[in-house]
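This is the structure alone, sequence omitted:
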């Protein structure tokens, strides 16, 4: 299969304008004609390999950083919105959507926001019974939806926090001494914070008293969770101003969204502190992304390691583009991010054929899957169950399944690809994003028909589905 053509007009134009260069001067540096550069900037012609190499050589640009990752995420969200039946009189082709995502990202995001508001209002009206006079409005996105989209469109990488975390990790000796001691010493010496065990009856994981500077931790926390909470507290005490500026710049619609985002950013910092970027990236490559060995190496949990792998998007030092997700037993996706082309549905559940669901059936095992999406892109996916508990026999453990994977072209960088036949099409399971947008016609695991399709029903024939998709 021929590699996809790269239309990077917006990025090339932004690069030129950042250097305050005219098209003629910029084209001359690249060794191309001004008309060719003009066509590239207007997405009338793709960027050739020679131009990419010229950008890297003349302007020290990371070629991997010129990828269409952000456009892919925006394209996926836009495509999902436009399959809604309200757009039944309009059927956009892929090229049209790419042009909008690449050349008018602000317009694309505005359309997505309008569609989200429409869906929320529609769902509210459908559920109203005796509350027609309610003042509750869902025209605005929920706080969690806003925060989810914030991290989604920054590629789950926050450079300012990542650099700060790496600096602090070097100062306190993360990786050179016992992690808990390093974090505890930082809190005590720099902030006069005392760390103590919380009362066994206190169900809080972490409780901090600002006046007494006493940090209470649940006595039943596993070491990885304990370290994460210590790192979180360091973030609260040392990065509050930076995180406040990031949140203010995001212009959230509500105070709730701003506060939730702050928690998310503190969590991001904690993960980056425990798993410092360059050291973690080097080990991930050396251990071929074996999440079990990485967890042991850094004293972290499998989920912390898998999540961190999805954030390795630093310009000039990118890791393998992976997807990461966490689902609960009801199939709700509670965490999601994809630096790969695989994008998760914004509405509805995940594909039932995806191996992440099987993880609940095989506790303690890591399940591998070769999968292919309807667009023909193939992936390696690994999934396992994780159990979280803060107490003993009477406590109710929380069970999740996590999935981590990459496009098949990167599979050789993962130990999990060993022994799998990556060349046989029959080895790949057909999966989709979600039933509502999946275009497969013959899937017997389909929960609902795809939107914007016609159905026929034959009363004399019954197959796995009671209808046929036209």
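Yep, that arrived. For clarity, every value in this text was computed on a predicted model and none was experimentally measured.

use CA for all of it now, contacts and neighbours both
Will do.

what about the nearest residue to residue 353 once chain neighbours are set aside, neighbour count?
Take residue 353 and drop its neighbours on the chain: the residue closest to it by CA to CA, 6 or more residues apart in numbering is residue 431, 5.7 Å away. By other CA atoms under 10 Å, the residues close to residue 431 number 22.

putting a second one here so we can go through both:
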């Protein structure tokens, strides 16, 4: 296997710090000098093939794990930003982009942030937004976007929170089967919190009164949602200081972003508590990622199962690298994460040829699709519709489609690959990421032309779209 130059200093440092080793101890473990390790961790020198093999042997990790991850996500985001017509005179090569993301990730993040501000500015100007002249409001990343990017670029895995939740799950005997009694008992004995049924005519799922130490639950909430909200209350009381420290260390620019991140971290703890890492990873492998069986075994919803699968990125014990997204009926991606090479577009709608859109047409079914992206990578993609909420006839029931998938090389780990001809390239649907950055020249579903491609209009010939793309 040919191994190119890899600058993976952050990953090596994270691996060392996870093992609580000094540079000297870690260097001795893999047979290199401390000075060489220091250069690797600071991205001053690439890792050699012998060092990669030593890391794989000593720490039981796949070499592929070290060459993927944040670099892929950052590379995708930077490439999308530079495809904007704003940079029409500059078309960086893939090698140039890799050098920037590997050696100067901070610069790449800064450029992406600048591009986000430019796009918001342009969109508001085009719409004659009444905030014209309020420069900060027009150019700043919204708190929600800032938090979304925080989770995106930490690989959707928070080690300290995940390990803490797993330890508590072991103490309470959580992992498979019914969790409600154990969670309720823990809250009452350890924190003096009593759970009561609330009135059914109010718009809430959970309401906590810190003075009376009463946690009021909506009696009509689905069992999976109820247990998750109780686990979230456990997160606030058990891991509050750790959550606050992580959110503070992220360096958000606004209090709103800080508070939104705290919500996200509490949710992360709740998911990791109900679906503890090692037990869930083992079950996922045993059941070959059968989503419905996993949901039944852990008394969880399909969305909770899919979301948890997207967080299985613990160094040395990673699950299958998957992509996960939740999309509403308007095509908005409301949740997204990818540990695979597939990276979701940050702007614009998702490709209409992706099977996630079909899920709304076939509720109750898990739809399979073999798909190939413009870079030639092939995937197994799964999609299904979910309905949120509870209550009766007059209650709101928001509907979403969730998508989950992996590269074809991992498809054998999924029961959904059975019966599919994975070796027949003609059986793969040609999908894109977003029309604005998709280079496919023959697509009947194209909504807008791609950036940086000259259009050829022939008034005598009409194809699927009224123009052709110049080579």
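Yep, that arrived. For clarity, every value in this text was computed on a predicted model and none was experimentally measured.

And the residue nearest to residue 353 of structure 1? What does it align with in structure 2?
Matched by TM-score structural alignment, residue 431 of structure 1 corresponds to residue 431 in structure 2.

how close does its match sit to residue 14 of structure 2?
From residue 431 of structure 2 over to residue 14 of structure 2 the distance is 35 Å, taken as CA to CA, to the nearest Å.

that older thread, tell me which residues touch the match of residue 431 of structure 1, please.
Contacts for residue 431 of structure 2 were tallied using CA atoms under 8 Å, 6 or more residues apart in numbering; they are 351, 353, 354, 371, 372, 373, 374.

cool, residue 284 of structure 1 as well?
Contacts for residue 284 of structure 1 (CA under 8 Å, 6+ apart) come out as 290, 294.

Quickly find the element holding it.
Assessed by DSSP states H and E, residue 284 of structure 1 sits inside helix 277-286.

Off-centre distance for that helix?
Distance of helix 277-286 of structure 1 from its chain centroid, counting by CA atoms, centre = their mean, to the nearest Å, is 19 Å.

Superposed on structure 2, what's the mean shift for that helix?
Mean deviation of helix 277-286 of structure 1 relative to structure 2 after superposition (mean CA distance after the TM-score superposition for structure 1): 0.3 Å.

any idea which helix is longest in structure 2?
Secondary structure assigned by DSSP state H gives helix 105-126 as the longest helix of structure 2.

and that one, what other elements does it pack with?
helix 70-82, helix 94-103, helix 135-139 (3 or more CA pairs under 8 Å, 6 or more residues apart in numbering; DSSP states H and E).

go with 7 Å
If contacts are counted by 3 or more CA pairs under 7 Å, 6 or more residues apart in numbering; DSSP states H and E, helix 105-126 of structure 2 sits against helix 70-82, helix 135-139.

now those helices as CSV including distance to residue 330 of structure 2?
Below are those laid out as CSV (distance: least, CA to CA, whole Å):
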stretch, distance to residue 330 of structure 2
helix 70-82, 22
helix 135-139, 24
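
Go through those helices and pick out the most buried.
Among these, helix 70-82 has the highest mean neighbour count (mean count of other CA atoms under 10 Å), at a mean of 21.

post-alignment, that helix versus structure 1, mean distance?
For helix 70-82 of structure 2, the mean deviation from structure 1 after alignment is 0.3 Å (mean CA distance after the TM-score superposition for structure 1).

Show where that helix falls in structure 1, residue numbers please.
Helix 70-82 of structure 2 corresponds to residues 70-82 in structure 1, going by TM-score structural alignment.

Outside of the matching stretch itself, list whatever touches it.
Here stretch 70-82 of structure 1 makes contact (CA atoms under 7 Å, 6 or more residues apart in numbering) with 97, 98, 101, 102, 108, 112, 115, 153, 155, 341, 343, 437.

Also stretch 352-362 of structure 1?
Residues outside stretch 352-362 of structure 1 that contact it (CA under 7 Å, 6+ apart): 367, 369, 383, 384, 385, 401, 402, 403, 431, 445.

So for the most centrally placed residue in structure 2, what's the nearest residue that isn't a sequence neighbour?
With distances taken as CA atoms, centre = their mean, residue 337 lies nearest the centre of structure 2, 1.8 Å away. Closest residue to residue 337 of structure 2 apart from its sequence neighbours, by CA to CA, 6+ apart: residue 324 at 5.3 Å.

What residues in structure 1 pair up with the helix or strand where the one you found lies?
Element membership for residue 324 of structure 2 (DSSP H and E) is strand 322-328. Matched against structure 1 by TM-score structural alignment, strand 322-328 of structure 2 falls on residues 322-328.

Return the mean post-superposition distance for the matching stretch against structure 2.
Stretch 322-328 of structure 1 sits 0.4 Å off on average (mean CA distance after the TM-score superposition for structure 1).

Stretch 223-232 of structure 1 too?
By mean CA distance after the TM-score superposition for structure 1, the fitted stretch 223-232 of structure 1 averages 0.4 Å away from its aligned residues in structure 2.

Buried residues in that stretch, which are they?
The neighbour-count check on stretch 223-232 of structure 1 (16 or more other CA atoms under 10 Å) flags 224, 225, 226, 227, 228, 229, 230, 231, 232 as buried.
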